[in-house]
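Chemist: After the sequence you'll find the predicted model.
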Amino acid sequence: MESVIVLLNRDLRVHDHPALTEASACARSVVPLFVLDPALRGGHRLGFLHETLHDLRSSLRRLGADLVVRRGDPVAWAVRLATEIGASAIWTSADVSAHARRRERRLSEACAAQRLQFRLFPGVTIVPPGELTPASGDHYRVFTPYWRAWTGARRRPVLGTPPRLRLPQGVDPGELPPVDRRPYGILRGGETVGRWRLDAWLDLRLAGYRDGHDKLTEDETSMISPYLHFGCLSPLEVAGRAAGLPGGEDFVRQLCWRDFYHQVTLAFPELPRRDYRPRQADWNDDEDAAQAWREGMTGVPIVDAGMRRLRAEGWMHNRARMIVGSFLTKRLNVHWRVGGEHFADLLLDADVANNWGNWQWVAGTGNDTRPNRVLNPLRQAKRFDPDGDYVRHYVPELAGLPASLIHQPWKASPRVPGYPPPLVPSWTMEA
């Protein structure tokens, strides 16, 4: 095979990249192509993405190739480049969102029209979505049976870095967009930093994950979710390295949840727009309440701390996501789509599958087997931020309150200036 175009999307790495590895073995030259698609939501993730692309270009250059960057329609550019260089194939990693699947269908049709080979490769998940199916249906609707099937599933081997890649002569790599780290500077993008973060966390913090991962004030979570979202890290490699280590099973279970929602999204691509399991509820169309929630001004400190961290850092602890989501959908009764859209704008790790799957779970319209559960934010705060350090850090106007009042500032006398009363009656949280 003379040349292969490898269209990159959410697989921005050189380690354990099945499409790149196969192309390096089968073709004389390879074009690793990334197209900046204006049809995709960018939001605050663009700085992280651009930093990731710079890192990927450096890695590919060390292998003898380069990252080819274009702007526009990925399908049109892939076919155009294939025609220009006389490539015989276009390969890409399979994904599950409605947008990704439309892109794959269009690419398949365009390749057929141009007599180009088209192939989809694994790599976005650990077990390919759709590979595991229950006897009673097309996908698993409950996590625990999926977990049992998933733990026993055969997995492909983790691949190394391709030994050598060669870019065809005459291909202009194109210019990368500049890196703008505003407004976030907490997590740097790229495979290099992602692998360093993973190494350090597995060595130093994984052992405490079982007991500490729900505590809001301790960094017992890996914070690698943005690197998984952009494919800077291979989820298969991450799971393989964590398995067998102290604390590893609990962590791998969370990776399984990621796979679970990908197989749900493959079967139900309307997940971001329509109830997976309809909930008999009249949603409250209260934009003022929704905006107070977005700004972290609900008057409930644990909720406001999570929302302010999201705006400042582009990340939120998983326990905080559950608390703020339950507050929006179950106490303010605001539609889950409002929360999901806000998270999709601000989160660095906003996978379509996981973001919307989690929002439907917390709203009682998704895969939760207890759809009527309501998290009490005050109880959650006292359990997972008992001294109030998390709240003090992200809601500084409350920093002077003692631990006995930090989560109930409405009891303080005098009232904390500038901080609002709770949007819901305080007695509903204190009962």
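Modeler: Alright, I've got the coordinates.

Chemist: Every contact and neighbour count from this point should use C-alpha atoms.
Modeler: Will do.

Chemist: before we move on, what SS does Glu249 have?
Modeler: Judged by DSSP: H, G, I helix; E, B strand; the rest coil, the three-state class of Glu249 is helix.

Chemist: That one contacts Gly240, correct?
Modeler: No: Glu249 is beyond contact range of Gly240, at 10.7 Å (criterion: CA atoms under 8 Å).

Chemist: next SSE after the lengthiest strand in the chain?
Modeler: Looking across the chain with DSSP state E, the single longest strand is strand 29-36. Note on strand 29-36: by DSSP states H and E, the next helix or strand toward the C-terminus is helix 46-62.

Chemist: Which elements pack onto that next one?
Modeler: helix 191-204 (3 or more CA pairs under 8 Å, 6 or more residues apart in numbering; DSSP states H and E).

Chemist: in the helix it packs on, what counts as buried?
Modeler: Within helix 191-204, the residues scored as buried using 16 or more other CA atoms under 10 Å are 191-195, 197-198, 201-202.

Chemist: same thing with stretch 245-261?
Modeler: Residues 246-253, 255-261 are the ones in stretch 245-261 that count as buried (16+ other CA under 10 Å).

Chemist: Closest one to Arg311 out of those residues, please.
Modeler: Arg258 (23.3 Å; CA to CA).

Chemist: What angle do helix 191-204 and the helix or strand containing the closest one make with each other?
Modeler: Assessed by DSSP H and E, Arg258 sits inside helix 248-267. Angle, helix 248-267 to helix 191-204, by axes from the mean of the first three to the mean of the last three CA atoms, to 10 degrees: 140 degrees.

Chemist: put this beside the first:
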Amino acid sequence: MSATIALFTRDLRVHDNPVLSAAHQAGSTVVPLFVLDKRILGSTFNSPNRAKFLAESLAALDKELRDIGGRLVIRHGNVVDEVERLVGELDATQVHIASDVSRFSHRRDEALRERLQGRCEMHTHTAVHTVVEPGDVLPTGTRDHFAVFTPYLRRWSSADKRRTLGKPRSLSVPNIRGDGLPKQSDICPGDTSPNLASGGETVARKLLKDWLAGPIESYHEIHDDLFGDATSKLSPYLHFGCLSATEVVDRVDGTTTGGDAFIRQMAWRDFHHQVLAARPDATTADYRDRHDRWRDDAKAAEAWKVGRTGYPIVDAGMRQLLDEGWMHNRARMITASFLTKSMYLDWRIGAQHFTDLLLDADMANNIMNWQWVAGTGTDTRPNRVLSPMRQAERFDPDGEYVRRWVPELADIPGGLVHKPWDAWEDTHGYPDRIVDHAEGAAHFQAMRNG
């Protein structure tokens, strides 16, 4: 009997999973394998919030596999060592894995291919994490990547997409050793945000079904409404691969205005993946060097992290992040602009804080969105500065979002929460503004132009 290995990374699903489908087709027995890599567990990318979500997603994946006769095999250690060991135990003929864009994944795959050479075939599958594989859509006449979104979107929209796959009807898994399903504390001990979304494919598919049943129709009109919070909330499930980006786009009706607007956001996700694939150093280095001389102010950075800047709309976003491990996309833009362009603090501080807390903080989207807002990335207007007051008036006009997340201001009526302090009768201990936005923006502009 031939044995194959389906090595799961961040594709924790049985529906539309090219890795699992190919391993199932190639072998009479399949080992669905997930390795808790000690290098990731010991890195700054590991966090209690995502550890909890990951543990739930692995448990859900195990249940989905058991429903078709399989199970998830968990191992701890170095991925390359554990896969090699398993190949030896089974005399496996093939290993299947999804390609990814990070420098870590490239090095892991190269090391694994070298270790298995001459012993076992290794198959890397594309378009598992994205709709269009990074590198498949290129500007005419060049092998370089798209650095501007709009021309990328045009090419992405007409690109060939792979067909959506069903889940295997049944699996046969050999009798081999596996560690128990991990708990959050096994992956990353520590306190989590109190109101995290639950992980796993089952939750993800219900969320997608409910989203497509109606809310998506008005997405184009209300996706920026901070209090209404009418976004899909699918991003954590896409990050962990509990949902397939290809299936999501395939199921969205792109002929409707809401569906078209949502598909555009999925294209943004792919855009950032292709940028990072071409420039893996952008995880830590400026994509476009603006020669910034960022201020060093740990006290100000901490005030921003805990939502005590004195700007209600900024503080509301930061407190939502602390509570839910998630933040509305518009709030992400506001808080990121405030840190980098009003406070003139390094975007890496913000990117790491988001990495510490966000469930959906993958390398491509978190880093490239931060660089976009900071003006060191792909934004064609790198020096634009978002006014927190103007943003609040547009996207939280009645102050409902602020009052939800900043309870000190709960009795201040309507949009008055966005007005100057002297308009308030009692601030209930709300802090003074940490910086004057106008002065901060002028300093930013002077530093960029100087």
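Modeler: That came in fine, so what should we check first? Here the structure is a predicted model, which is why all the values come from computation and not from measurement.

Chemist: Quick TM-score on the pair, please.
Modeler: Aligned and superposed, the two chains score 0.96 in TM-score terms (TM-score structural alignment, normalised by the length of structure 1); 429 aligned residues with a CA RMSD of 1.7 Å.

Chemist: Tabulate the buried residues of helix 191-204 of structure 1 (JSON lines), appending distance to Arg166 of structure 1.
Modeler: Converted to JSON lines, those look like this (distance: CA to CA, whole Å):
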{"residue": "Glu191", "distance to Arg166 of structure 1": "20"}
{"residue": "Thr192", "distance to Arg166 of structure 1": "21"}
{"residue": "Val193", "distance to Arg166 of structure 1": "25"}
{"residue": "Gly194", "distance to Arg166 of structure 1": "25"}
{"residue": "Arg195", "distance to Arg166 of structure 1": "24"}
{"residue": "Arg197", "distance to Arg166 of structure 1": "29"}
{"residue": "Leu198", "distance to Arg166 of structure 1": "29"}
{"residue": "Trp201", "distance to Arg166 of structure 1": "34"}
{"residue": "Leu202", "distance to Arg166 of structure 1": "34"}
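
Chemist: of all the buried residues of stretch 245-261 of structure 1, which two lie farthest apart?
Modeler: Farthest pair in the buried residues of stretch 245-261 of structure 1, by CA to CA: Pro246 and Tyr261, 25.7 Å.

Chemist: And the counterpart of Thr130 of structure 2 in structure 1, how far from His229 of structure 1?
Modeler: Per TM-score structural alignment, the equivalent position to Thr130 of structure 2 in structure 1 is Thr125. Per CA to CA, to the nearest Å, Thr125 of structure 1 is found 10 Å from His229 of structure 1.

Chemist: about what we covered before: check the mean deviation of the longest strand of structure 1 from structure 2.
Modeler: The superposed strand 29-36 of structure 1 is, by mean CA distance after the TM-score superposition for structure 1, a mean 0.7 Å from where its aligned residues fall in structure 2.

Chemist: Where in structure 2 does that strand align, residue-wise?
Modeler: The aligned range for strand 29-36 of structure 1 is 29-36, by TM-score structural alignment.

Chemist: what's the answer for stretch 320-340 of structure 1, then?
Modeler: Using TM-score structural alignment, stretch 320-340 of structure 1 pairs with 331-351 in structure 2.

Chemist: Tell me the counterpart of Arg103 of structure 1 in structure 2.
Modeler: Match for Arg103 of structure 1 (TM-score structural alignment): Arg108.

Chemist: Closest to the centroid, which residue in structure 2?
Modeler: Central residue of structure 2 (CA atoms, centre = their mean): Asp360, 3.2 Å from the mean position.

Chemist: Need the counterpart of it in structure 1.
Modeler: Counting by TM-score structural alignment, the partner of Asp360 of structure 2 is Asp349.

Chemist: what residues are up against its match?
Modeler: 225-230, 315 (CA atoms under 8 Å, 6 or more residues apart in numbering).

Chemist: Next, give me the two most distant ones among those.
Modeler: Top of the distance list for the contacts of Asp349 of structure 1 (CA to CA): Phe230 and Trp315, 14.4 Å.

Chemist: Neighbours of the closest residue to His76 of structure 2 other than its chain neighbours, how many?
Modeler: Spatially, and ignoring its direct neighbours in sequence, His76 of structure 2 is nearest to Leu36 (4.8 Å; CA to CA, 6 or more residues apart in numbering). Residues lying near Leu36 of structure 2 (other CA atoms under 10 Å) number 19.

Chemist: go on, the one 5 residues further on?
Modeler: Leu41 of structure 2 has 16 neighbours, counted by other CA under 10 Å.

Chemist: isn't it right up against Ser185?
Modeler: No: using CA under 8 Å, Leu41 of structure 2 is not in contact with Ser185; the gap is 11.2 Å.

Chemist: how would you label the residue nearest to the centre of structure 2: helix, strand or coil?
Modeler: From three-state DSSP, the assignment for Asp360 of structure 2 is coil.

Chemist: on that earlier part again, structure 2: matching residues for the helix holding Arg258 of structure 1?
Modeler: Going by TM-score structural alignment: helix 248-267 of structure 1 matches residues 259-278.

Chemist: So what touches that stretch?
Modeler: 101-102, 130-135, 144-147, 149, 152-153, 156, 216-217, 219-220, 245, 249, 252-254, 282-283, 364-365, 368-369.

Chemist: Equivalent analysis for stretch 104-116 of structure 2, please.
Modeler: Stretch 104-116 of structure 2 is contacted from outside by 79-80, 84, 99-100, 122, using CA under 8 Å, 6+ apart.

Chemist: now those residues in JSON lines, with neighbour count?
Modeler: Shown next, in JSON lines, are the contacts of stretch 104-116 of structure 2 (neighbours: other CA atoms under 10 Å):
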{"residue": "Val79", "neighbour count": "21"}
{"residue": "Val80", "neighbour count": "20"}
{"residue": "Glu84", "neighbour count": "17"}
{"residue": "Ser99", "neighbour count": "20"}
{"residue": "Asp100", "neighbour count": "23"}
{"residue": "Met122", "neighbour count": "19"}
